[in-house]
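Undergrad: what would the 3D arrangement of this be:
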Amino acid sequence: MRKILIYPLTILLLLPGVLMYPANVLTLQAEEPQRENTEEDTAEEQQTSGPEITSPSAILMEAAGGNVIWEKDADTRRAPASVTKVMTLLLIFDALEEGKITLEDDVQTSEYAASMGGSQVFLEPGETQTVDTLIKCIAVASANDACVAMAEYISGSEEAFVEQMNQRAEGLGMVNTHFVNCNGLDTDGHETTARDIALMSRELIIHYPKIHEYSMIWMDTITHVTRKGTSEFGLTNTNKLIRQYAYATGLKTGSTSNAGFCVSATAEKDGVELIAVIMGADNSKDRFQDAVKLLDYGFGKCTFYVDDAVKNVAEVPVTGGIQEEVSAHMAGKFHYVDTTGADLSQIRRKVEVRKGLRAPVGKGDPAGEMVYYLNGKEIGRQKLVASENVGRMRYTDALERTMDRFFLENAKHQ
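TA: Predicted coordinates:
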């Protein structure tokens, strides 16, 4: 794997017209030269040149930037089995972040939640467990009963929670997904795609990296306290990759008679995190082997470009402000992944400032975009935002500015 990092660079602006300049790059690691691909390479051609994946649907995505590295039939709708729980976990962490629930909250199991079949931790009606424990049950043991208990606790019913799941999916651009339940048990109409699974997996690990603390647990125990007394129940992670693959960081497995064997596997190496999704494998061994092939391919064959020049990169004109300009910085790092063997040191950046920016301007307001080009072709954009507040100019401010300019001009001619 080759990884290219950008060091912060202050850009002096503004100049009329187009400003183009090379990125300041450092090659940290390099392996064999990459194959040169043409723009006419199709997804099918990339499949033949990539790893040999036996499963019917698969995709490999770079997590930070969401770039798709490799795919195979990634948009065919299939039953996802327990990989569904990635969305369930996402909504749980959303609720935690919003302060609707806490990890210490006690959640009571309903009769309906306790009635779930398939993989479960055998919660009993009336039994209480903390949110923290139920997350562990979902992430480690893929517990269907724990999913429903959390769905009811957050939304009042599984149906209401599933509605939220579908709304969240729509917001992520998961156009081929429809959830019917929160745990992935086979149900008519409950379907998604490899691409959509990658999208929700990325959302979970990028915004809530704490999920890795749960998904990397190999074995643990929970304590049942019921009318029958107290008992210990052992949890064993369903994702064997966390023990078998050196760079594994999670995330979720799933299998049913209808879905076959599925996995959303995350892994990190040298600061780069990848997501490998496998759907419809014939057996558990095949899904893990295919996931490893994808991850190895990504780490071994891709060049990653990261521009973290997030400091002030532009001075943007402001109309009607107490300041005539506002400093702008990148809203976040820019990520790009290349599989063609292109020379990423040739990436150029162009600042496009927002025209007609009028006061008042708030810190974080849109101020333009940084546009990235490779060999003359646009490869991506990153937003620029205001670094400070700029208030609206008052009459006295305008008078003072006019007088300052008047005296300055007079001084020049004396």
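Undergrad: C-alpha from now on. contacts and neighbour counts both.
TA: Noted.
Undergrad: helices or strands up against the helix or strand harbouring residue 153?
TA: Using DSSP states H and E, residue 153 falls within helix 144-155. Contact partners of helix 144-155 among helices and strands, from 3 or more CA pairs under 8 Å, 6 or more residues apart in numbering; DSSP states H and E: helix 85-97, strand 106-108, helix 111-114, helix 131-141, helix 158-171.
Undergrad: and that helix, what's buried?
TA: 144-154 (16 or more other CA atoms under 10 Å).
Undergrad: who touches that helix?
TA: With contacts defined as CA atoms under 8 Å, 6 or more residues apart in numbering, helix 144-155 is touched by 85, 88, 92, 95, 100-101, 107-110, 113-123, 131, 134-135, 137-138, 157-158, 161, 182-183.
Undergrad: run a quick neighbour tally on residue 378.
TA: 13 (other CA atoms under 10 Å).
Undergrad: enumerate every residue touching the residue nearest to it when sequence neighbours are not counted.
TA: Excluding the flanking residues, the one nearest residue 378 by CA to CA, 6 or more residues apart in numbering is residue 372, at 5.7 Å. Residue 372 makes contact with 347-350, 378-381 under the criterion CA under 8 Å, 6+ apart.
Undergrad: next up, for comparison:
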Amino acid sequence: MKKWIGALLAALCMVTLLPVQAAAVELPLTSRAALLMEKTTGQILFAQNEHEKLEPASVTKIMTLLLTMDAIDSGALAYDDVVTVSANAAGMGGSQVWLAEGEQITVEELLKCVCVSSGNDAAVALAEKVAGVTELFVEQMNNRARGLGMDDTHFVNPTGLTAEGHVTSAHDIALMSRELLTKHPDIRSFTTIWTDSIRNGTFDLANTNKLIRRYDGATGLKTGYTASAGYCISATAEREGMELIAVVMKGETADKRNADAKALLNYGFSAYALVSAAPEEPLPALPVTMGEVDTVALTLPPDALTAVVEKAQAAALERRIDLPESLPAPVRQGQQVGTLTLCSGDTELMTVPILAAEDAAGRSWGRMFTDLLKMAVFAG
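TA: So this is what the prediction gives:
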């Protein structure tokens, strides 16, 4: 099994995808930095000042949500766990849900408070529940960021409140947004809430992300604002099986920020499509020479069959399979034996390795001797 996993990972590294040209068009954006990413492939479709280090404000909370959901998935935390609010959490300024010291509230309701109302007090309460103290949680935030390749990022707190050295970039926000959506799709049950309540219906919540109501297919994700950060957002939406992540930083107003996010999403949905490279018919078994078996089954890397293409190309896709007439034994499971190429006209869009789905051992001396005897008998 370990050899098969290793071979599969090596095969994934062989996938060749023609990169979509980021920022190939001019969009009428007013915000300082922006980036558009397709979620499944991680391909960047548009970028503007995407690596500039800027304050993210409450968009920071995407990482807070990611670590909380990680803890839930690992079993260290549960939605119905009860959190006792500390004085530290209750004392947070900025946007809040007015948690009181000593108040008891579930992890699920705290997630709702962060995703819908962007509560700083709720974010700190979650951070303390996950890591014990906010300092350790912030250390986890930065470790997780490094693991995702967020090289423009340094977190100082779990809320996004203004603090010296608390910065990230549009590129890095897209990375952590993608991680949250792909690893924890259940987060959408919180980020798509328009209005709700906590404390048995006595305290109302309204989503700070107005695109949830005003943009078709919106799935989230997080807004942010401080006087120094300006208006920020990681806006996500899904149409026809393709989910896009539009990041906007340092917008001039909430309306201009939202307009920029919509412009990015509209561009992505109008210009691109998500397609599968998988052939319509199953791959044929490949003959094996000098093996214990006559043929070997073939397969494709399951996580490398999706590509983002321009819609004009999607209408005329072809799949070219290149395989040898036979394979000499031995054949190892996961061994690359050919290629599948996704083409649009003369343009190659994507090349995927075709793999052996099983081992095919070389023919033993005993088997070869028996075969020779059979040949001699039939020849006589």
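Undergrad: could you pull out the strands for the stretch 151-300 of structure 1?
TA: Using DSSP state E, counting those that start in this stretch, the strands of the stretch 151-300 of structure 1 run over 219-226, 229-236, 248-256, 260-269, 272-281.
Undergrad: now the second one: buried residues?
TA: Neighbour-count burial for strand 229-236 of structure 1, counted by 16+ other CA under 10 Å, picks out residue 235.
Undergrad: other SSEs contacting it?
TA: helix 131-141, strand 219-226.
Undergrad: thinking again about what came up before, most tightly surrounded among the helices and strands packed on helix 144-155 of structure 1?
TA: Neighbour counts (mean count of other CA atoms under 10 Å) averaged over each of these peak at helix 131-141, with a mean of 24.
Undergrad: go through the strands of the stretch 151-300 of structure 1 and pick out the most buried.
TA: Taking mean count of other CA under 10 Å, strand 272-281 is the most buried of these, at a mean of 29.
Undergrad: coming back round to it: out of the helices and strands packed on helix 144-155 of structure 1, which is closest to residue 204 of structure 1?
TA: helix 85-97 (5.5 Å; CA to CA).
Undergrad: picking up where we left off before, as a markdown table, the buried residues of helix 144-155 of structure 1 with distance to residue 324 of structure 1 would be great.
TA: What follows is those, written out as a markdown table (distance: CA to CA, whole Å):
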| residue | distance to residue 324 of structure 1 |
| --- | --- |
| 144 | 59 |
| 145 | 60 |
| 146 | 57 |
| 147 | 54 |
| 148 | 56 |
| 149 | 56 |
| 150 | 52 |
| 151 | 52 |
| 152 | 54 |
| 153 | 52 |
| 154 | 48 |
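Undergrad: residue 54 of structure 1: which of these is nearest?
TA: Closest approach between those and residue 54 of structure 1, by CA to CA: residue 144, at 28.4 Å.
Undergrad: corresponding residue for that closest one in structure 2?
TA: Using TM-score structural alignment as the criterion, residue 144 of structure 1 maps onto residue 120 of structure 2.
Undergrad: wait, what's in contact with the closest residue to residue 279 of structure 2 other than its chain neighbours?
TA: Ranked by CA to CA, 6+ apart and with sequence neighbours excluded, the top spatial neighbour of residue 279 of structure 2 is residue 319, at 6.7 Å. By CA under 8 Å, 6+ apart, the contact list for residue 319 of structure 2 reads 277, 279, 340-343.
Undergrad: what residue of structure 2 is the furthest out?
TA: residue 380 (65.8 Å; CA atoms, centre = their mean).
Undergrad: please report the distance of the residue nearest the centre of structure 1 from residue 180 of structure 1.
TA: Most central residue of structure 1, judged by C-alpha distance to the mean C-alpha position with CA atoms, centre = their mean, is residue 202 at 2.9 Å. Relative to residue 180 of structure 1, residue 202 of structure 1 is positioned 22 Å away (CA to CA, to the nearest Å).
Undergrad: hang on, residue 151 of structure 2 packs against residue 172?
TA: Yes. Residue 151 of structure 2 lies in contact with residue 172 (CA atoms under 8 Å); the separation is 7.5 Å.
Undergrad: neighbour-wise, which of the two wins?
TA: residue 172 (22 against 15).
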